[in-house]
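**Q** Let me see the structure of the following:
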Amino acid sequence: MRLVRTLSVALGVSTLLAATAPVGAHGIWFAQRARQLALIYGVGADDLDAVKRLPLVKTVTGYDSDWAPVATSLRAAGAIPVVDSDEPVAAVAAIMDYGYWSKTPDGEWHNKGRDEVPTATLAEHNFKYAVHLTQVPTKPVPLFEGHMLQLVPADLAIPQKMGELMKVRVYYKGKPVAGATVMQDYVNDPDEVAPAKTGADGTATIKLRNQGINVLMAIYVGQTTDKKVDHEEYRASLSFVLPHLPE
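**A** This next block holds a predicted model:
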């Protein structure tokens, strides 16, 4: 599907400081903030500075209920980036290239590849993706251009009650992938002890944890020919809200 409007950036504009937390652990997802849809960067309850990381966002795209493109962009609104669109969107998606990260023997992470950190015990290229559904889809969720890893509902209908089971499928480079991790509540249970793993058909079944926003996260480590890193790590969120009872 053609992307409509991209948030063009130069990834080298801003250099992020070395971090002690595992950078791969963080992801991106969409959630409501003050009645606006915002792009969140973090893990668990850690809602970190997503505005500072806007230069790393390669694209943001919106779609209507027929999956036709809707002109969409991100706008910094104080401490958070919020979604602007020409008309209501049924879904919005984003891609973040988080760049090269190397971990040194002292446990610190540096925003560089192995070529610049030859003593690194681990070197990764991190990519983060997000898809948010603002309503129950009337047509199957398509695969979006540029999303190397994508988590989608395996069935058209999404259960609407907390505790119900939901079947999902993970795609890597456009094909169902086995062995991907699927976390069922990335915000409230980021240290999930036994997350689901996808089978040969790329599917896994999770339990919906919240009668509110649900943030599912797929994680997959892919091989690469890039000599600057040991592998590429992909994190792809799928978020949506289950309705609560009328007030």
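**Q** Only C-alpha atoms from now on, for both contacts and neighbour counts.
**A** Will do.
**Q** what packs against the helix or strand containing residue 168?
**A** Per DSSP states H and E, residue 168 falls inside strand 165-172. Applying 3 or more CA pairs under 8 Å, 6 or more residues apart in numbering; DSSP states H and E, one finds that strand 165-172 contacts strand 149-153, strand 203-207.
**Q** Would you tell me which one of these is buried the most?
**A** For these, the largest average neighbour count (mean count of other CA atoms under 10 Å) is found in strand 149-153, namely a mean of 26.
**Q** what distance separates that strand from the centre of its chain?
**A** Relative to its chain's centre, strand 149-153 lies at 10 Å (CA atoms, centre = their mean, to the nearest Å).
**Q** the inter-axis angle of it versus strand 203-207?
**A** 60 degrees (axes from the mean of the first three to the mean of the last three CA atoms, to 10 degrees).
**Q** outside of strand 149-153, which residues touch it?
**A** With contact meaning CA atoms under 8 Å, 6 or more residues apart in numbering, strand 149-153 is reached by 129, 140-141, 143-144, 166-174, 217-218, 220, 234-238.
**Q** Write a PyMOL command that selects only the buried members of the residues you listed.
**A** A single PyMOL command selects the buried members of the contacts of strand 149-153 (16 or more other CA atoms under 10 Å):
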select buried, resi 129+141+143+144+166+167+168+169+170+171+172+217+218+220+234+235+236+237+238
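**Q** Alongside the first, I'd like the structure of this one:
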Amino acid sequence: MNKQHAKIAAALLAAMLAGQVSAHGIWTAERRGNIEVIYGDGAEDNAYDPKKISGAWASDQQGKNVPVTIEKLDDHARLKPQKSPAALSVALDNGYWTQAPDKQWVNVGETQVPDALDSGRYYKYTLAVLEEGAKLPPLDELKLVIVPNRTR
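**A** Alright, predicted model coming up:
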């Protein structure tokens, strides 16, 4: 591929990903002494149906499983690992979202919105490495994850 083709390919890739940049994400944060699963966009936290959390996994420094309970509250989920984890991951099945002709997004499938403009099923994943040097367990439950590179 010559330089011109590479520039065109990079521009097309950037254009394809631009719409996803503003998408909501999930992450974990300690709030009031609890590990909370946060759903939002940028610094904004949003309420969500905690039933959408499809799984949570914790591990110790050696990468061994630490049992974790998902407490489903009114507007979010709280994680309760049996002991302090070295790594923590969460999966959220956000369901089907469809863009209606008025450009508003609704949390239903495309067949329920006449003249839909766009539609998809969206999943959110997060991985938090809480202790330096933690060995990560297999992350098969996470369909897409960025794993930190070990330089040591």
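**Q** Send over the TM-score of the superposed chains.
**A** TM-score of the superposed chains, computed with TM-score structural alignment, normalised by the length of the second structure, equals 0.76; 132 aligned residues with a CA RMSD of 2.2 Å.
**Q** ok so, going back, what's the closest of the helices and strands packed on strand 165-172 of the first structure to residue 54 of the first structure?
**A** Closest to residue 54 of the first structure of those is strand 149-153 (CA to CA; 20.1 Å).
**Q** what's the mean deviation for that closest one versus the second structure?
**A** Comparison of strand 149-153 of the first structure with the second structure after fitting gives an average deviation of 0.7 Å (mean CA distance after the TM-score superposition for the first structure).
**Q** Where in the second structure does that strand fall?
**A** Using TM-score structural alignment, the residues of the second structure aligned to strand 149-153 of the first structure are 144-148.
**Q** Equivalent analysis for stretch 82-93 of the first structure, please.
**A** Counting by TM-score structural alignment, stretch 82-93 of the first structure corresponds to 78-89 in the second structure.
**Q** chain center to the helix or strand hosting residue 58 of the second structure, what's the gap?
**A** Assigned by DSSP H and E, residue 58 of the second structure belongs to strand 53-59. Its chain's C-alpha centre and that of strand 53-59 of the second structure lie 12 Å apart, by CA atoms, centre = their mean.
**Q** and if you look at stretch 18-35 of the second structure?
**A** So, by CA atoms, centre = their mean, the centroid of stretch 18-35 of the second structure is 7 Å from its chain's centroid.
**Q** Equivalent analysis for stretch 78-93 of the second structure, please.
**A** Distance, centroid of stretch 78-93 of the second structure to centroid of chain: 13 Å (CA atoms, centre = their mean).
**Q** what's the answer for stretch 68-83 of the second structure, then?
**A** The mean C-alpha position of stretch 68-83 of the second structure is separated from the chain mean by 16 Å, CA atoms, centre = their mean.
**Q** residues of it that come out buried?
**A** 68, 70, 76-81.
**Q** Pick the one among those residues closest to residue 120 of the second structure.
**A** Ranked by distance to residue 120 of the second structure (CA to CA), the buried residues of stretch 68-83 of the second structure are led by residue 76 at 22.6 Å.
**Q** which residue packs closest to the closest one, ignoring adjacent ones?
**A** residue 50 (4.9 Å; CA to CA, 6 or more residues apart in numbering).
**Q** No further questions, thank you.
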